[in-house]
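*Asks:* What follows is a predicted structure for the sequence shown.
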Amino acid sequence: MDQIQSMRVFARVVEAGTFTKAAESLDLPKGTVTKLVQHLEARLKVKLLNRTTRRVTVTPDGAAYYERTSRLLNDLDDIEASMSNAQASPSGRLRVDVGASVAGQIIIPALPDFYRRYPDIRLDMGVSDRPVDLITDNVDCVIRGGELQEQSLVARRIGNVPLLTVASPAYIAAYGAPTHPGQLEDEHTLINYFSTRTGRLYPNEFEKDGERLEIAGRYRLAVNESNAMTAALLAGLGVGQTGSFSVIPHIERGELVRVLEDWQVPAIPVWVVYPPNRHLSAKVRAFVEWAAEQFAKHPHIAR
């Protein structure tokens, strides 16, 4: 059997953690994936993987083999790309994952421009605010805002999203507009964000004249997705902080009102992230550069 193919299949099994996930990502039958790894082990006369009913773990010899062959496979990809027209005309399937509001309001509306430039790229776009394991899920890159949790990944900062504190006119008519962040502790109702990964509530942050406040406040609703936050604000459920590009259109239409405007709120950094050990192919590079361009020219996102 083809040795290079066997090496690629072995590497994908290591990254995916199971033969089933590896087969799905490679679009191969599971039996073929299993057979290729078995032939590789027979050729090397070394056990590369420990198999259980649920998961595959790498033996010490397998880990050493993966480290060396992954570099070799990346070099082969580089050679092939340099000898073809891939750099001039990126093509193929690209798997990306994008936060819900960024997908709906920035990336997807601009995709006609992307396809005019790169008509041969097929995008599989996951849309969610949940954390994604790029290696296990076989995702080429993700766009995420906030603090980076996985320091081993390669991250490029492509923008800073200002946060605005807003409420609906109906809420303000019923409860008044806060004039100081401290009033959010016990005089107003907040809509909060919580971490999908840990369940921890994110505090509402305010800065003014060197004073910095973190307000947890009284809340009846916490959400973990930005579109849900906008919907809750529009429904008049409380005061909340969210990304400027999500709410400025509603502010311009009078559906939401800014409050506490004299207090600054730290902006949220936005990153495009991809695995360090994966060849940055022409199609990945094309998407990363194009996405950075969309953020750079957006009127409500800071460079």
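*Replies:* Alright, I've got the coordinates. Numbering: from 1, shown residues only.
*Asks:* alpha carbons only for contacts and neighbour counts from here, please
*Replies:* Noted.
*Asks:* Show me which residues of stretch 116-134 are buried.
*Replies:* By neighbour count on 16 or more other CA atoms under 10 Å, the buried set for stretch 116-134 is 118, 121, 126-130, 132, 134.
*Asks:* which stretches of the protein form strands?
*Replies:* Along the chain, the stretches classed as strands by DSSP state E are 49-51, 56-58, 92-98, 121-127, 141-145, 154-161, 163-167, 190-193, 204-208, 211-215, 219-223, 240-243, 257-258, 268-274.
*Asks:* residues in contact with the fifth one?
*Replies:* Read that as strand 141-145. Applying CA atoms under 8 Å, 6 or more residues apart in numbering, the contact partners of strand 141-145 are 95-99, 129, 134, 268-275, 284.
*Asks:* same deal with stretch 111-128?
*Replies:* By CA under 8 Å, 6+ apart, stretch 111-128 touches 89-100, 103, 225, 283, 290.
*Asks:* One more: stretch 238-246?
*Replies:* Against stretch 238-246 from outside (CA under 8 Å, 6+ apart): 101, 105, 161-168, 171, 188-192, 204, 226-227, 229-230, 232-233, 300-301.
*Asks:* Residue 204 reaches residue 212, doesn't it?
*Replies:* No. Using CA atoms under 8 Å as the test, residue 204 is too far from residue 212 to be in contact (10.6 Å).
*Asks:* of these two, who's got more company?
*Replies:* Counted by other CA atoms under 10 Å, residue 204 and residue 212 do not tie: residue 204 has more neighbours, with 23 against 13.
*Asks:* quick one: that one and residue 249, what's the gap?
*Replies:* 22 Å (CA to CA, to the nearest Å).
*Asks:* contacting residues around the closest residue to residue 225 other than its chain neighbours?
*Replies:* Excluding its sequence neighbours, the residue lying closest to residue 225 (CA to CA, 6 or more residues apart in numbering) is residue 129, at 5.9 Å. By CA under 8 Å, 6+ apart, the contact set of residue 129 is 98-100, 144, 196, 224-225.
*Asks:* for comparison:
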Amino acid sequence: METLANLESFVRAAEGGSFSEAGRRLGLTAAAVSRNVAMLERNLGVRLFQRSTRKLTLTEAGERFLVSIDGNLDALQAAIAEAAAHNSEPSGVLKVSLSPTFGVTHILPLLPPFLARYPRIKPEWHFENRPVDLIAENYDAAIGGAFNLAPGLVSRALAPVHIVAVASPAYMSGRSLPADPSGLAAYNGIAMRSPQTGRIRRWMFRNGNGIEVPGTFTETIVVNDPAAMREAARLGLGMSLIALVDVLPDLERGDLIRLLPDWYADAGTISLYYASRTLISAKTRVFVDFVVSAFESKRMDHFKP
């Protein structure tokens, strides 16, 4: 495929009758225009101009090539200019994969101000409990945890994931709070089975003094979604070990209470992932910047025990 610079140099030189005139129109030196035309001739395998010290004239092949281009060069330049103008305002479908509970609780509320600032962006958000393949599945970005940081991907940390023990005030009515994580065995347990591994994950809790105690309990209810686990706890069906980021609003409202305020288990970080390309799309760039800025304003310690 021929470069636009070579084609522009040929057309402007034919119109002006000289490389110097073409250079003035294109903001290039006459030598640069001459090189571009020579490269075009070499690529096409034909001579387009007859050159002399006083005159530049088209050959028969050059005349045919100029006629075949006709107004297509101007149309191509207009198309490029239009695309660049549209790119100045981020637009297009923004396909994002989000962890359901975290996405609904913390990312979805960012959508109104984001769309107010970037009205030409059309969100297509998938709430799913799995690490997606951004490149193969054509996602612009993903938000979640436990992603394999494959080559070509960039991650931006949004919030730490600390697992805490919670239950509803109604369930704890008449029951004593546990002294440490070993005391969780006294309650009905609401557990989650991993959709990826099929296993129920066990957590090692630690306190501020660095003491570690396993958070063992008996599962009386098993689900495969954090939102369902949170709702079951709110309904008073038992105690659950769940990420603080997923239940923070419930704790602030008093719908749930922390059973072990001084203990938590470390489950990594919720991050924003996107493909590292030389030219990241404008829509993805502004989304990444907007979300990261929103979480920086909250501060990471907002999500810590």
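*Replies:* Thanks, I have it. A quick note: this is a predicted structure, and the numbers were derived from the prediction, not measured.
*Asks:* And the TM-score between them?
*Replies:* Once superposed, chain against chain, the TM-score is 0.64 (TM-score structural alignment, normalised by the length of the first structure); 223 aligned residues with a CA RMSD of 2.9 Å.
*Asks:* can I get the buried residues of stretch 116-134 of the first structure in CSV with distance to residue 258 of the first structure?
*Replies:* Listed next are those as CSV, based on distance: CA to CA, whole Å:
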residue, distance to residue 258 of the first structure
118, 40
121, 41
126, 32
127, 28
128, 27
129, 25
130, 28
132, 33
134, 37
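*Asks:* Which two of these have the greatest separation?
*Replies:* The most widely separated members of those, counting by CA to CA, are 118 and 130 (27.9 Å).
*Asks:* Show where stretch 113-128 of the second structure falls in the first structure, residue numbers please.
*Replies:* Alignment of stretch 113-128 of the second structure against the first structure: residues 113-128, by TM-score structural alignment.
*Asks:* still on that earlier bit, can you select the buried ones from the contacts of stretch 111-128 of the first structure in PyMOL?
*Replies:* In PyMOL, a selection of the buried entries from the contacts of stretch 111-128 of the first structure looks like this (16+ other CA under 10 Å):
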select buried, resi 90+91+94+95+96+97+98+99+100+103+225+283+290
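*Asks:* Compare the strands of the first structure and give me the one nearest residue 295 of the first structure.
*Replies:* Using CA to CA as the measure, strand 154-161 is the one of those that comes nearest residue 295 of the first structure, at 6.1 Å.
*Asks:* that older thread, now the strands of the first structure in CSV, please, with extra columns for distance to residue 38 of the first structure.
*Replies:* Formatted as CSV, the strands of the first structure follow (distance: least, CA to CA, whole Å):
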stretch, distance to residue 38 of the first structure
strand 49-51, 10
strand 56-58, 13
strand 92-98, 28
strand 121-127, 31
strand 141-145, 30
strand 154-161, 33
strand 163-167, 53
strand 190-193, 48
strand 204-208, 54
strand 211-215, 56
strand 219-223, 47
strand 240-243, 50
strand 257-258, 62
strand 268-274, 30
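*Asks:* of all those strands, which lies closest to residue 42 of the first structure?
*Replies:* Comparing the strands of the first structure by CA to CA, strand 49-51 comes nearest, at 12.2 Å.
*Asks:* so the closest one matches what in the second structure?
*Replies:* Per the alignment by TM-score structural alignment, strand 49-51 of the first structure matches no residues in the second structure.
*Asks:* Output the contacting helices and strands for that strand.
*Replies:* If contacts are counted by 3 or more CA pairs under 8 Å, 6 or more residues apart in numbering; DSSP states H and E, strand 49-51 of the first structure sits against strand 56-58.
*Asks:* Distance from the strand it packs on to the middle of the chain?
*Replies:* Relative to its chain's centre, strand 56-58 of the first structure lies at 26 Å (CA atoms, centre = their mean, to the nearest Å).
*Asks:* And it, what does it pack against?
*Replies:* helix 3-16, strand 49-51.
*Asks:* out of these, nearest to residue 71 of the first structure?
*Replies:* By CA to CA (comparing all of these), the closest turns out to be helix 3-16, at 10.7 Å.
*Asks:* hang on, residue 227 of the first structure packs against residue 100?
*Replies:* Yes. Residue 227 of the first structure is within contact range of residue 100, at 6.9 Å (criterion: CA under 8 Å).
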